[in-house]
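# Any chance you can model this:
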Amino acid sequence: MKIDLTDTTASKINKALVQGRRAIGTPAVGMVLTMVVVTDEENAYDSVKAAEQASHEHPSRTLVVIKRHARTSRDRTQSRLDAEVRVGADAGTGETVVLRTHGEVSDHADSVVLPLLLPDAPVVVWWPVDAPEVPAEDPLGALAQRRITDMYAVQAPLAALESRARSYAPGDTDLAWTRLTPWRSMLAAALDQARLRITAAAVESEADNPSAELLARWLEARLHVPVDRVETTGPVVTGVRLGTESGEIVIDRPEGPLATLSLPGQPPRTLALKVRATSELIAEELRRLDADEMYAVALRGEGTEETLSHV
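As a prediction, the model looks like this:
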């Protein structure tokens, strides 16, 4: 069910949500969090689709904020809020409210979002594109326990990585890091099985790949060895090589959903290592709402005394 509201208010949107739930016969709300998606018109469709797919695992109220930038001085003086309320099959397993802000309302989107947050529930803010330089200090980011950005969406991802490192606050994370979860799990399992001392390491990827840089920094921090960055044609991260006195531990994924794992003295094995959809990445991030300490370690390249098996 969809309800369109023009030149509306947060109070009217809340009433429309209640009306929609009653109309489809589900007055009870079983949602576990509020997901705020801050995007532009161009990326709104894909972002909403990913959030709604993730809601099948984490029922949530999704608030999509689309700021319509003023083109003329007249536009800047015309403050208006339009909304599209979706419930039932049109909103995954929760509720979706698409908010389009015009004029001065765009500068105070937090005042629109605040009355629409689920009471006593965690808040997650995701910027698919155009993330603020300091997410924790952004008015919308300040409302959230977790703040999700994506360095793949910027023109200079490695420069963005350095900016994220300088501005990091507990609760920040990035989908460039989330994409590495299968790699980190596989590396931890391989080292646990091989039980060999690592003397050198290399990460292979396409140029300027933020996930590869985070993976290299994580390995440097955890293994206390220098990690070479090796440029390949991609796509994304294509391989990791860990040197030992008995030979190399290698995970190689030049293309496709399969990788080859090679351990010294053992035959190669084929393992699944696909590139995951954005909805899967978001769903993973919603499974934990505490600070991601390993992301901070990788972002800053800080060494720890823990073993690599703790991914």
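
# Please count neighbours and contacts with C-alpha atoms only from this point.
Will do.

# if I pick the residue lying closest to residue 88 once chain neighbours are set aside, what's in contact with it?
Closest residue to residue 88 apart from its sequence neighbours, by Cα to Cα, 6 or more residues apart in numbering: residue 1 at 6.1 Å. Contact partners of residue 1, counting by Cα atoms under 8 Å, 6 or more residues apart in numbering, are 20, 24, 86-90.

# swap the cut-off to 10 Å and go again
Neighbour list for residue 1: 20-21, 23-24, 85-91 [criterion: Cα atoms under 10 Å, 6 or more residues apart in numbering].

# Please provide the structure for the following sequence as well, for comparison with the first:
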Amino acid sequence: MKIDLTDTTASKINKALVQGRHAIGTPAVGMVLTMVIVTDEENAYDALKAAEEASREHPSRTLVVIKRVARTPRDRTQSRLDAEVRVGSDAGTGETVILRTYGEVSDHADSVVLPLLLPDAPVVVWWPVDAPDIPSKDPLGALAQRRITDMYAVEAPLAALEARVSSYAPGDTDLAWTRLTPWRSMLAAALDQARTPVISAAVESEAENPSAELLARWLGARLHVPVERVVTAGPVVTAVRLGTEKGEILIDRPEGPLATLSLPGQPARTLALKVRSTSELIAEELRRLDADEMYAIALRGEAAEENTSHV
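Below you'll find the model as predicted:
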């Protein structure tokens, strides 16, 4: 069910949500969090689709904030809020409200969003593009326990990474880091099997790849070894090489969903290591909403206080 509201208020939107739930016969609210997506019109469809797919695992109220760009003098002086309310099959497993803000309302989007948050439920804010310089100090970001950005969406990802180092606050994370979870798991398993100290490391990827840079910093912090960055033609991280006294540990994924794992003295094995969809990445981030200490360590390239003999 869809309800369109023009020149509306947060109070009227809440009433429309109640009306929609009653109309489809599901007045009870069983959602576990509020997902706020801050985006533009061009990227709104893909972001909302990813959030709806992730809501199958994490039923949520999704609020999509689209700040409309003023194109005429009248647009610049006009202050208005339009909304599209979706419930039932039109909203995945939760509820969706698409908010389009005009004029001064765009400068105070937090005052629109605040009354629409689920009571006593975590808040996650995701910027698919155009994230603020300091997410935790953004008015919408300040409402959230988890703030998700994506360095792949900017023109200079490594410059954005350095900015994230200085602006990091507990609760920040980035999908460039989330994309590394399968790599980190595979590397940890490989080191557990090899049981030998690492004396050198190298990460191979295309140039300006933020995930590769985070992986290199994480390995350096956890293993206390220098990590070489090697530029290849691959679209993502293509290989990680760990030098040991017994030989090289290699995870090689030049292309496709499969990787080859090579350990000293053992035959090579083929393992699944696919590039995951945005909805899978978002679903992973919603599984834990506490501070991601490993992301902070990877950003800064610092060793953790605990034992760091293994990754």
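
# TM-score of the superposition?
Put the two chains on top of each other and the TM-score (TM-score structural alignment, normalised by the length of the first structure) is 0.99; 310 aligned residues with a Cα RMSD of 0.8 Å.

# Now render the contacts of residue 1 of the first structure as TSV, adding neighbour count and secondary structure.
Formatted as TSV, these follow (neighbours: other Cα atoms under 10 Å; DSSP: H, G, I helix; E, B strand; the rest coil):
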residue	neighbour count	secondary structure
20	21	helix
21	18	helix
23	13	helix
24	12	coil
85	22	strand
86	24	strand
87	25	strand
88	18	helix
89	12	helix
90	14	helix
91	25	helix
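
# Which one of the residues you listed is nearest to residue 286 of the first structure?
residue 91 (17.2 Å; Cα to Cα).

# and the closest residue to the closest one other than its chain neighbours, how many neighbours?
Nearest residue to residue 91 of the first structure, sequence neighbours excluded (Cα to Cα, 6+ apart): residue 52, at 6.1 Å. Neighbour count of residue 52 of the first structure, defined by other Cα atoms under 10 Å: 26.

# Point to the residue nearest the middle of the second structure.
The residue lying closest to the centre of the second structure (Cα atoms, centre = their mean) is residue 175, at 3.7 Å.

# Leaving out the residues flanking it, which one is nearest to that one?
Leaving aside its chain neighbours, residue 175 of the second structure sits nearest to residue 150 (5.0 Å; criterion: Cα to Cα, 6+ apart).

# Test my guess that the one you found contacts residue 174.
Yes: the pair residue 150 of the second structure / residue 174 is scored as a contact, 5.1 Å apart, by Cα atoms under 10 Å.

# Touching both of those two, which residues are there?
By Cα under 10 Å, 6+ apart, the residues touching both residue 150 of the second structure and residue 174 are 126-127, 161, 210.

# Can you flag which of those belong to helices?
161, 210 (DSSP state H).

# which of the shared contacts of residue 150 and residue 174 of the second structure lies closest to residue 40 of the second structure?
Taking Cα to Cα as the measure, residue 40 of the second structure lies nearest residue 127 of these, at 9.6 Å.

# what's the spacing between the counterpart of residue 24 of the second structure in the first structure and residue 289 of the first structure?
Aligned by TM-score structural alignment, residue 24 of the second structure pairs with residue 24 of the first structure. Going from residue 24 of the first structure to residue 289 of the first structure by Cα to Cα, to the nearest Å gives 31 Å.

# do the same with residue 11 of the first structure
From residue 11 of the first structure to residue 289 of the first structure the distance is 28 Å (Cα to Cα).

# can you give me the strands for the second structure?
For the second structure, strands defined by DSSP state E occupy the ranges 2-5, 33-39, 60-67, 80-87, 95-102, 123-126, 146-149, 172-174, 198-205, 227-231, 239-244, 247-252, 258-262, 269-272.

# how about CSV for these, with distance to residue 217 of the second structure added?
Shown next, in CSV, are the strands of the second structure (distance: least, Cα to Cα, whole Å):
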stretch, distance to residue 217 of the second structure
strand 2-5, 46
strand 33-39, 29
strand 60-67, 34
strand 80-87, 42
strand 95-102, 38
strand 123-126, 24
strand 146-149, 19
strand 172-174, 15
strand 198-205, 10
strand 227-231, 8
strand 239-244, 13
strand 247-252, 17
strand 258-262, 21
strand 269-272, 24
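
# The ones you listed: which one's closest to residue 73 of the second structure?
Using Cα to Cα, these put strand 95-102 closest to residue 73 of the second structure, at 12.1 Å.

# Could you check the angle that closest one makes with strand 33-39?
Strand 95-102 of the second structure and strand 33-39 are oriented at 30 degrees to each other (axes from the mean of the first three to the mean of the last three Cα atoms, to 10 degrees).

# Pull up the aligned stretch in the first structure for strand 95-102 of the second structure.
Taking TM-score structural alignment, strand 95-102 of the second structure hits residues 95-102 over in the first structure.
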